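>>> Take this sequence and fold it.
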Amino acid sequence: MGVYYFVDGVMCPVEASERWASVFKSHRDPCVLESVFKFDFDYVLDLRDESDLKDFNKVREYFCSKLELDKGRKKAFDRKIVCDAILEYVGAQAVINREYISAVAPSPAERELALGMPSIPNCTIMAVRDKSKIEQTRVFR
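Purely as a prediction, here's the structure:
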């Protein structure tokens, strides 16, 4: 669990935020927020960094070797459990990763027809796990 932000990287975070908000019609007047964080960067897991990614994969391998999975369970649920356990284990305050999110795709066709390539990221996100590290937030747009 955490608070998710688009950050500089694959795509402009403001553009990604606006696209994401425009897809969800339930938001009558969406806005883009800008936040300031106060992290101990030793506890920010940056999966864009090869060293952090290797460390994450080592811990993931260990956790997965200890699991007894029920074949009837949903895989997405199992991924979430494993990921949350790893992040708790390493004490991550935040995680940065490149992702493919269809809601930020540039065209309605790509969003609606799932024409994107999920293995090729289209944005960079940060999940802030420790909300006390959000120092301030303001409406950007």
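>>> Please count neighbours and contacts with C-alpha atoms only from this point.
Will do.
>>> Which positions within stretch 45-58 qualify as buried?
Using 16 or more other CA atoms under 10 Å as the burial criterion, the residues of stretch 45-58 that qualify are 45, 46, 47, 56.
>>> Tell me if residue 136 really is in a strand.
Yes - remark: residue 136 belongs to a strand, assigned using DSSP: H, G, I helix; E, B strand; the rest coil.
>>> Just send the buried residues of stretch 45-58 back as JSON lines, with distance to residue 27 too.
Below are the buried residues of stretch 45-58 laid out as JSON lines (distance: CA to CA, whole Å):
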{"residue": "45", "distance to residue 27": "31"}
{"residue": "46", "distance to residue 27": "30"}
{"residue": "47", "distance to residue 27": "31"}
{"residue": "56", "distance to residue 27": "35"}
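>>> Report the two of these separated the most.
For the buried residues of stretch 45-58, the maximum inter-member distance is 9.7 Å, found between 46 and 56 (CA to CA).
>>> sorry, back to before: could you list which of the buried residues of stretch 45-58 belong to helices?
The members of the buried residues of stretch 45-58 that map onto helices under DSSP state H are residue 56.
>>> can you give me the helices for this protein?
13-23, 50-66, 75-90, 108-112.
>>> To compare with the earlier structure, here is another sequence to fold:
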Amino acid sequence: MSIVKGYHGTSLDNAKSIITTNFRPSKEGDEYLGSGVYFFIDGLCCPIEAGKQWAISKHAKNPSLIEASIELENSSVLDLRNNDHVKKFNMLKDAFFDKLKQENIVLLTFPQKRKKWEDKCKIANFIIETSKIDIAIKDEYFPEVGNKVEQEFGIQLKVSNCTIMNVANPNKILNQSLLEWE
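Predicted structure coming up:
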């Protein structure tokens, strides 16, 4: 069975709840790869360090890190590091906009009247649901996991610095454990 380790940065209280009751996919509407459970995975940087930095940036008083095993075998994976998958994503994105036109749905065009993340989440969710995707993977840029010099000087180069995974199907998360760190 093909399994990948993923690292989820959160607060200690959230981590204890997750360990007890399992992950609950986010459904806030502001997830850039759709609703699901997000992890840092091996790729452009150390996923453990990225998870720690994320947890510290969001939960400075009580950061925590969860390691999870995620099943890739028998999973439908959209890997946006692969050009063929990017082409598929763009084709399905176009289908999303065609559907909006067919149903006479108009998106607001003024950024102050909507959140750009909500649009990205709706598009990603449409693609995930239409293609029955379990897992989406993407190289991404997060200032929270940038190197210390970038953070110190407030420099955002916007060049991908980590690899993330959205597990849209929580049944693909086989187990999770709390990682201790100083």
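>>> circling back: got a markdown table for the helices of structure 1, with distance to residue 131 of structure 1 too?
A markdown table is the format used below for the helices of structure 1 (distance: least, CA to CA, whole Å):
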| stretch | distance to residue 131 of structure 1 |
| --- | --- |
| helix 13-23 | 19 |
| helix 50-66 | 22 |
| helix 75-90 | 14 |
| helix 108-112 | 30 |
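>>> so of those helices, which one's packed in deepest?
helix 13-23 (a mean of 18; mean count of other CA atoms under 10 Å).
>>> chain center to that one: distance?
How far helix 13-23 of structure 1 lies from its chain's middle: 14 Å, per CA atoms, centre = their mean, to the nearest Å.
>>> can you tell me what part of structure 2 that helix aligns to?
Mapped onto structure 2 using TM-score structural alignment, helix 13-23 of structure 1 spans residues 47-57.
>>> average gap between the matching stretch and structure 1?
Averaged over the aligned pairs, stretch 47-57 of structure 2 sits 1.0 Å from structure 1 after superposition, using mean CA distance after the TM-score superposition for structure 1.
>>> And for that stretch, what's in contact with it?
Applying CA atoms under 8 Å, 6 or more residues apart in numbering, the external contacts of stretch 47-57 of structure 2 come out as 6-11, 39-41, 62-65, 144-145, 162-163.
>>> and with 6 Å instead?
For stretch 47-57 of structure 2, the external contacting residues (CA atoms under 6 Å, 6 or more residues apart in numbering) are 7, 8, 9, 10, 40, 41, 63, 144, 145.
>>> And the aligned residue in structure 1 for the last one, how close does it get to residue 125 of structure 1?
Okay, so that is residue 145 of structure 2. Mapped onto structure 1 by TM-score structural alignment, residue 145 of structure 2 lines up with residue 104. In this view, residue 104 of structure 1 and residue 125 of structure 1 are 12 Å apart by CA to CA, to the nearest Å.
>>> cool, residue 66 of structure 1 as well?
Here residue 66 of structure 1 is placed at a distance of 29 Å from residue 125 of structure 1 (CA to CA).
>>> Please apply the same query to residue 93 of structure 1.
Taking CA to CA, one finds residue 93 of structure 1 at 14 Å from residue 125 of structure 1.
>>> Ok, residue 105 of structure 1 next?
14 Å.
>>> repeat for residue 40 of structure 1
In terms of CA to CA, residue 40 of structure 1 sits 18 Å off from residue 125 of structure 1.
>>> Done for today, thanks.
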